[in-house]
Every structure is written in C-alpha cells, then in structure tokens.
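Novice: after the sequence you'll find the predicted model.
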Amino acid sequence: MSIQDHPRYGENPIYLFLEAYIQDVIGYLPKEKSDSIQSMNIQKIFNTQASEWHSVIEEILHLSSNIDVAILDLWYRNREHFKSDSGECDPVWFSQIFTDEYMKDDSQVDVWPEGALEAAKERIKHAQSKS
C-alpha cells in the first residue's frame, strides 16, 4: 500500500512527518528512520529555507518554539494511557493522537495560559530526572 492509498496519510501525508517528529522528540524514533527522512530531501518537496528535516517540519507547519515542551509534557503525563497489550508504551499511538489533536482547527495543544509553560517545563524536568 502506498502512502496515497493509506486511509490516514492519503489526504494528509504531512501527518507521517509530524508523527516522526513527535516520536523523535520523545526519544522513540529509530536513527535509521530519522536518517531515511533526512535523505528524502523534503526541503525541496516543500520548498523550505530549512534543510534539516526537523526544521523543515517546524517551518511548513509553523510549529512554535515551545512545541517540544507540549509534546514532552503530554507524553510524560499521559504515557500510561498509551500502553500496548504487552504493557509497553506505544509511541506511535501517542504520536497519532497528538497529531490529530494538534491539527484540529480549535487546537489548544500548544496554547499556554499564564504559568502553564513553566509548570510543564518543571513536570518534564521531574519526569526526566526519574528516568
């Protein structure tokens, strides 16, 4: 099945790249997959100024400088909900849900009321110190 035929990615191939970005931020994207995306030369496809694939995704989706905080905070706070039958955390499932929520017209995923960004950074620091 090609990407165009896939029910999730056919109309929104950018979802595939955003999901890879999310998986990379949470530390679950294999280096080979990251290298493969980089070798696709997506900056030419999307005609961006950026050349590194992370930066290309940030540029074409107009991701904020705090998107990694939003991703990590939601991952650490909710990873227990993203466990497979084997009990392992499922980063692909998380990245799909995050992408769906982020792409909604009224998304609040990366909206930070006063004090929320700082609190999220503290939660991340605490979660990472336990790892």
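Specialist: That came through fine.

Novice: use CA for all of it now, contacts and neighbours both
Specialist: Will do.

Novice: the spatially most central residue of the chain and residue 99, how far apart?
Specialist: By C-alpha atoms, centre = their mean, the chain has its centre lying nearest to residue 22, at 2.0 Å. Distance, residue 22 to residue 99, by C-alpha to C-alpha, to the nearest Å: 8 Å.

Novice: want to compare, so here's the second one:
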Amino acid sequence: MTEDRYAGRPFLRLLECLALDAIGELDPQQRTVLEAMTPKLAESLGREGTWQQIVAAQMNWGDGIEVAIRELWDRNSAVAREEGIELTPDEFSMLFADANTSEADND
C-alpha cells in the first residue's frame, strides 16, 4: 500500500478496514486506533454508532453488510485458489474498496 493510494481519499482506508474486520483479518492495533477515532468520525460525518456502523451508513449499506463482505471473501478466495492464485486479505480489502468507490468520489 502506498500513501498515494489514499491521497485525497481518506475514506478509502476505512472501507478497507471494514472489509478486513468483516473477514476477521483487521489488525488489533488498527482496531484500537479506529475505536479511538470513532467519536471524531461520528462528529465529522454526522452519524452515530460504532466505526463499522458509521462507515456502512456513510455508504448507505444496511444491516448485514458484514455477512455480505464475508461471503464475497469466501467466493473470491475460492475462485483465486482454483486459478492457483493466493488472494491475501489486504488485496481483497483493496479490491473491495476500489469496487465500491471511484477516483471521483470526494471522501
């Protein structure tokens, strides 16, 4: 990951973290940072809840998004294995975030 990836798009990293959290691969230190920044995130986006709920609400995703992300991870991992490719959790999270945003998004 390069910082250029997030230049002008800070929300992109939050989407990646949401995906990593949903598949059980979020680093504990990153989780601690996200939990600590939840009040500021809530205030800046005008939302309430956990950081996961705030990110999901900002994307207009309903309850169950974590299950949907996990199912997507399971399917994509299986396809990658069938093709002899290892899909890492970080690669998946970046692909997930990219698929749900565009460069034109003003995060």
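Specialist: Now that the structure is in, tell me what you want to look at. Just so we're clear, the structure is a prediction, and the values are computed from it rather than from any experiment.

Novice: one step back: how about the residue nearest to the centre of the first structure, what's its partner in the second structure?
Specialist: Aligned by TM-score structural alignment, residue 22 of the first structure pairs with residue 19 of the second structure.

Novice: ok, that match - contacts?
Specialist: Residue 19 of the second structure makes contacts with 66, 69, 70, 92, 93, 96, 97, as judged by C-alpha atoms under 8 Å, 6 or more residues apart in numbering.

Novice: check contacts around the fifth one.
Specialist: If a contact means C-alpha under 8 Å, 6+ apart, then residue 93 of the second structure has 15, 16, 17, 19, 20 as its contacts.

Novice: repeat for the third one
Specialist: With contact set as C-alpha under 8 Å, 6+ apart, residue 70 of the second structure has these partners: 19, 22, 23.

Novice: do that again at 7 Å, thanks
Specialist: Residues in contact with residue 70 of the second structure (C-alpha atoms under 7 Å, 6 or more residues apart in numbering) are 22, 23.

Novice: do the same with the last one
Specialist: When contacts are counted by C-alpha under 7 Å, 6+ apart, residue 97 of the second structure touches 12, 15, 16.

Novice: the first one now?
Specialist: By C-alpha under 7 Å, 6+ apart, residue 66 of the second structure lies in contact with residue 22.

Novice: tell me the counterpart of it in the first structure.
Specialist: Counting by TM-score structural alignment, residue 66 of the second structure corresponds to residue 68 in the first structure.

Novice: and the fifth one, by the same measure?
Specialist: Taking TM-score structural alignment, the alignment pairs residue 93 of the second structure with residue 95 from the first structure.

Novice: which of the contacts of residue 97 of the second structure are buried?
Specialist: Among the contacts of residue 97 of the second structure, those classed as buried by 16 or more other C-alpha atoms under 10 Å are 12, 15, 16.

Novice: how about the nearest residue to the first one, chain neighbours excluded?
Specialist: So the one you mean is residue 12 of the second structure. residue 97 (6.1 Å; C-alpha to C-alpha, 6 or more residues apart in numbering).

Novice: tell me how far the one you found lies from residue 18 of the second structure.
Specialist: Distance from residue 97 of the second structure to residue 18 of the second structure, by C-alpha to C-alpha: 9 Å.

Novice: same deal with residue 79 of the second structure?
Specialist: 22 Å.

Novice: neighbour count: the two, which is higher?
Specialist: Neighbours per residue, other C-alpha atoms under 10 Å: of residue 79 of the second structure and residue 18, the larger number sits with residue 18, 26 against 14.
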